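Using only what follows, build the 3D model:
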Amino acid sequence: MVDKKTFDYIVIGSGSAGSVIASRLAEDPSTTVLLLEAGPSDQHIYIRMPAALGFPLMNDRFNWFYNS
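Here you go, the predicted structure:
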């Protein structure tokens, strides 16, 4: 969690585009960037253990099964 209450930029969503945008904005050391992503904590064993890579893909706790 972040203690800071104000940021120069807030990027919603850390998908491919959001991550790139946040990264580029953060290249300027004089700016602050907040990158927000929805979802629960990433402390679950399925997320932390490399051998469990496939389990989160079929679990609706981690994969919300949105189609686009």
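
make it CA atoms for all contacts and neighbour counts henceforth
Noted.

Beyond the helix ranked longest in the chain, next helix or strand please.
Ranked by residue count, the top helix of the chain under DSSP state H comes out as helix 16-26. Helices and strands here follow DSSP states H and E; after helix 16-26, the next one along the chain is strand 33-36.

I have a second one here; can you model it like the first so I can compare?
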Amino acid sequence: MTMITYQVGDRSRFRPSPFAPLFNPARSAVLKLRDGWRRRQTERMLESLPAEIRKDIGWPTTNAPAGRK
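Purely as a prediction, here's the structure:
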């Protein structure tokens, strides 16, 4: 039998940094870069799939006319 427990750590030691507002812009920029990188990786992975699978999941073909929606 497996038992899974979740223990909450001692939060009394956590204190927000007084410098947190200074790091928020840098943090959001890093998160945007990370999300863009992940999106491009996902698009590359989908483009590398065989055409039949891309068609089945509804991924647009790369040879479709640009004006067609």
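
Overlay them and tell me the TM-score.
The TM-score (TM-score structural alignment, normalised by the length of the first structure) is 0.21; 27 aligned residues with a Cα RMSD of 4.4 Å.

that older thread, what comes up buried for the longest helix of the first structure?
Across helix 16-26 of the first structure, burial judged by 16 or more other Cα atoms under 10 Å covers 18, 22, 25-26.

Just give me the closest of those to Ile10 of the first structure.
Ala22 (8.3 Å; Cα to Cα).

ok, that closest one to Tyr46 of the first structure distance?
As judged by Cα to Cα, to the nearest Å, Ala22 of the first structure and Tyr46 of the first structure stand 26 Å apart.

Could you do Val20 of the first structure as well?
The value you get for Val20 of the first structure to Tyr46 of the first structure, if Cα to Cα is used, is 26 Å.

try Gly18 of the first structure
Distance, Gly18 of the first structure to Tyr46 of the first structure, using Cα to Cα: 24 Å.

same deal with Tyr9 of the first structure?
Taking Cα to Cα, one finds Tyr9 of the first structure at 32 Å from Tyr46 of the first structure.

Mind checking which of those two has more residues around it?
Neighbours were counted for Tyr9 of the first structure and for Tyr46 using other Cα atoms under 10 Å; Tyr46 has more, 17 against 14.

tell me the secondary structure for that one?
helix (DSSP: H, G, I helix; E, B strand; the rest coil).

and what of Glu52 of the second structure?
Under three-state DSSP, Glu52 of the second structure comes out as helix.
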